[in-house]
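Participant: Have a look at this fold, sequence not included:
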């Protein structure tokens, strides 16, 4: 495994960094002002999207782009360091058509859409003309186990009828959002296979019966495009809006998650790098009791620990991305669970240290730190709570241990020999002759 960036990736990193510094960062204040006023900064985004498209910094996340589709075909390992750069400004990914949930939806449509679905939904997404949503989480079930999902998607003649309530449907407030992919129960029989009872359908957001009820702020932090509660009441869509096969919704959901978790984790690492840079600059400027904060041993420890931990998690994420490229998403399932836990916890740790160095200012909107900490905490739920991923990792370890059970026996000291090993018996001069 060689995680050194190739010349191709280094060139893309340089171009992307320059674009972020000269185009995106100067627009950051205006973007936030518009969002705080309740207006999605569409004009800013569209202007920057046009420039990114013209410069070839477009659809960087999708490894299997066809020749006739716009974008740059990159592997997961090649895209990962670019996601880190985008992550430094949380809204920047949309500029390059690389933002969630569109990325996951494009991957799903790329793999499973019919020709008609590709033409109507995938092509406009790839071109950045529309946005989309993904509705899976529900307020009335433990959605960490997708087999619990109760929203129904039932066949009636040539249609599917959808009834249910979803929430944290990111992007439903975006002015360009045109459709949502809904996962729901298509086989209500209790005796049916729990992993073959759900399906996914494409629902245009202007379909009668679809109601975006409210935006859900995350720890009082509002998203400009919304993490919304959405009600589906007798929503009827044509049967051809089924994505993939009926009963395969659980498998589709698993397929969608792997690359997206790498994207989330690398963006998180970019935010940790920013937090560390802010921490160090503040520590070099701020004085207490006659000394700069950077002169105190505990602050130096925070800086060193942050550097070690960021580099560790980055390498862990790159390894997961490499495994996905080499053996497929399923083969990297355990590694993806591990990075999802590690990156979210890293973000809250590093940003928390930065907030402490900034003092009370770190709690205010004068720095990005409070928003970054909030998002790091949210990431411990996004794409599945930590506990689910820890359980997945532990089960895999136990499974491997059962397969080699008894292999550690040689390392154990039998009770009858323990005394001799711990305190060898002395030999007398006579016995040694």
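Facilitator: In hand now; what should we look at? Just so it is clear, the structure is predicted and the values come from calculations on it, not from any experiment. Numbers count the residues shown, from 1 in each chain.

Participant: make it CA atoms for all contacts and neighbour counts henceforth
Facilitator: Fine.

Participant: Contacts for stretch 92-99, please.
Facilitator: Residues from elsewhere that reach stretch 92-99, judged by C-alpha atoms under 8 Å, 6 or more residues apart in numbering: 24, 45-46, 48-49, 52-53, 57-61, 83, 86-87, 103, 126, 128.

Participant: Which of the helices or strands spans the most centrally placed residue in the chain?
Facilitator: Nearest to the centroid of the C-alpha atoms of the chain, with distances taken as C-alpha atoms, centre = their mean, sits residue 264, at 2.9 Å. For residue 264, the element it lies in under DSSP states H and E is helix 249-285.

Participant: in that helix, what counts as buried?
Facilitator: Going by neighbour count (16 or more other C-alpha atoms under 10 Å), the buried part of helix 249-285 is 249-250, 252-253, 255-276, 278-280, 282-283.

Participant: Next one: the residue nearest to the centre of the chain from residue 63, what distance?
Facilitator: The spacing between residue 264 and residue 63, counted by C-alpha to C-alpha, to the nearest Å, is 17 Å.

Participant: quick one: the strands in the stretch 251-400 of the chain?
Facilitator: When secondary structure is read from DSSP state E, counting those that start in this stretch, the stretch 251-400 of the chain shows strands at 287-288, 291-292.

Participant: Point out the most buried one among those strands.
Facilitator: Ranked by mean neighbour count, the strands of the stretch 251-400 of the chain are led by strand 291-292 with a mean of 13 (mean count of other C-alpha atoms under 10 Å).

Participant: what packs against it?
Facilitator: For strand 291-292, the elements it packs on are helix 249-285, judged by 3 or more C-alpha pairs under 8 Å, 6 or more residues apart in numbering; DSSP states H and E.

Participant: ok so residue 203 is a strand residue?
Facilitator: Yes. Using DSSP: H, G, I helix; E, B strand; the rest coil, the assignment for residue 203 is a strand.

Participant: next up, a second structure to put side by side with the first:
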């Protein structure tokens, strides 16, 4: 394993660091002010940032092959980390934001020719947004086989009925299509009951009911998280993605890269938290000496550095394995980073917040919002407990007769 940056990675890193310093960090205050006044629409300045990123060749970096930048997971990892330092701005500005990244990967791999033309191409161009409708309020969605939304075949159409929630990006008016997971055959083997269909936003019977808050944040700057109701929603059978009964397998294929992308960005969030913590404690005094000289503060800083380096190495190993052995070959490591990443960064953010005093929980610093984001990732793409259950079973299986 060689985790050194190659020439391609270094070129992109230099460009991206310049973009962050020249365009993203200076825009943060105005961006969040615009977000507060623009409802569920993205802040107007985002389009300028997108145009600037694209002009610098910083576009679709997440996607391998000719449709994207052609980078490997190992090459993309340090770039996603940099973008994670300003997660509300840098990922959408470079067209590398969830859930669109996962949806683009899904359509690129499983979509039909017309589906790719109709939805993948405008997503790649940053002209529309999309949503992935999987989680439901009435069942334990941590077990994807529990998904209860019905997708029933009726002649040349599918009829969709069900309720979803925490559907990221759905409040954004630019979200033009939903990838909906539901049951096409409740009598099939449990991992072959589910299918996925494309449902355009304007389809009769689809109602975006309300935005869901996350620890009080509406996350409007990236389209919010909606409760969505499907009542006798009809779409042509051509809107089926892949084959009937293939929904569970497609979901697993989609979530693998998404999980590592989240963890890559989390490292950037942690690095920014440590920087803010160090600057803060060097400028504040308590009990007659700078906070930076307090033993407990030094312990937080040292422990944060150790945890970041450990997490980064695990993420890079996972990226390398995904490139060399495929997503299935990296299954254990993907689960490990999904368990370790949010919890590790949540701990670091908590210490940075504590070092900032009341300011740490205020809107004057990004720490509270970053903490809410890290904490929510212990649910997104599967809760910790599900990953631990699966990971433990894989370990036990090695020793079974």
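Facilitator: Received it, and whenever you're ready, just let me know what you need. Here the structure is a predicted model, which is why all the values come from computation and not from measurement.

Participant: re earlier: report the mean distance between the helix holding residue 264 of structure 1 and its aligned residues in structure 2.
Facilitator: Superposing on structure 2 and averaging over aligned pairs (mean C-alpha distance after the TM-score superposition for structure 1), helix 249-285 of structure 1 comes out at 0.5 Å.

Participant: what range in structure 2 does that helix sit on?
Facilitator: Aligned using TM-score structural alignment, helix 249-285 of structure 1 spans residues 247-283 in structure 2.

Participant: how distant is that stretch from the center of its chain?
Facilitator: For stretch 247-283 of structure 2, the distance between its averaged C-alpha position and the chain's averaged C-alpha position is 9 Å (C-alpha atoms, centre = their mean, to the nearest Å).

Participant: swap in stretch 218-229 of structure 1?
Facilitator: Averaging C-alpha coordinates over stretch 218-229 of structure 1 and over its chain gives two centres that are 16 Å apart (C-alpha atoms, centre = their mean).

Participant: same thing with stretch 47-56 of structure 1?
Facilitator: Relative to the centre of its chain, stretch 47-56 of structure 1 is centred 24 Å away, using C-alpha atoms, centre = their mean.

Participant: Buried residues in that stretch, which are they?
Facilitator: When neighbours are counted by 16+ other C-alpha under 10 Å, the buried residues of stretch 47-56 of structure 1 are found to be 48, 49, 51, 52, 53, 56.

Participant: What segments of structure 1 are helices?
Facilitator: Applying DSSP state H to structure 1 gives helices spanning 7-19, 28-36, 42-54, 76-87, 102-112, 115-117, 123-126, 249-285, 297-327, 333-358, 369-378, 386-403, 415-422, 429-432.

Participant: Tabulate those in CSV, adding columns for distance to residue 141 of structure 1.
Facilitator: Supplementary listing: the helices of structure 1 in CSV, determined by distance: least, C-alpha to C-alpha, whole Å:
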stretch, distance to residue 141 of structure 1
helix 7-19, 41
helix 28-36, 32
helix 42-54, 34
helix 76-87, 31
helix 102-112, 23
helix 115-117, 30
helix 123-126, 30
helix 249-285, 16
helix 297-327, 30
helix 333-358, 22
helix 369-378, 18
helix 386-403, 15
helix 415-422, 52
helix 429-432, 76
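
Participant: Mind checking those for the one nearest to residue 171 of structure 1?
Facilitator: Residue 171 of structure 1 sits nearest to helix 102-112 of all the helices of structure 1, at 9.1 Å, using C-alpha to C-alpha.

Participant: Look at stretch 241-252 of structure 2 and report the distance between its end residues.
Facilitator: Using C-alpha to C-alpha, the end-to-end distance of stretch 241-252 of structure 2 comes out at 14 Å.

Participant: any idea how far that stretch is from the chain center?
Facilitator: 20 Å.

Participant: Now that we have the contacts of stretch 92-99 of structure 1, which of them are buried?
Facilitator: The neighbour-count test (16+ other C-alpha under 10 Å) applied to those identifies 24, 45, 48-49, 52-53, 57-61, 83, 86-87, 103, 126, 128 as buried.

Participant: Could you find the closest non-adjacent residue to the counterpart of residue 131 of structure 2 in structure 1?
Facilitator: Taking TM-score structural alignment as the criterion, the aligned counterpart of residue 131 of structure 2 in structure 1 is residue 133. For residue 133 of structure 1, the nearest residue in space outside its immediate sequence neighbours is residue 180; the separation is 4.4 Å by C-alpha to C-alpha, 6 or more residues apart in numbering.

Participant: Please identify the residue in structure 2 that aligns with that neighbour.
Facilitator: So residue 180 of structure 1 corresponds to residue 178, using TM-score structural alignment.

Participant: Hmm, residue 133 and that match touching each other?
Facilitator: Yes. At 6.4 Å, residue 178 of structure 2 and residue 133 qualify as touching, with contact defined as C-alpha atoms under 8 Å.

Participant: how far away is residue 378 of structure 1 from residue 341 of structure 1?
Facilitator: According to C-alpha to C-alpha, residue 378 of structure 1 and residue 341 of structure 1 sit 12 Å apart.

Participant: the more surrounded of these two?
Facilitator: When neighbours are counted by other C-alpha atoms under 10 Å, residue 341 comes out ahead of the other of residue 378 of structure 1 and residue 341, with 21 against 15.

Participant: give the contact list for the aligned residue in structure 2 for that one.
Facilitator: When the structures are aligned by TM-score structural alignment, the residue of structure 2 matched to residue 341 of structure 1 is residue 339. Contacts for residue 339 of structure 2 (C-alpha under 8 Å, 6+ apart) come out as 378, 384, 387, 388.
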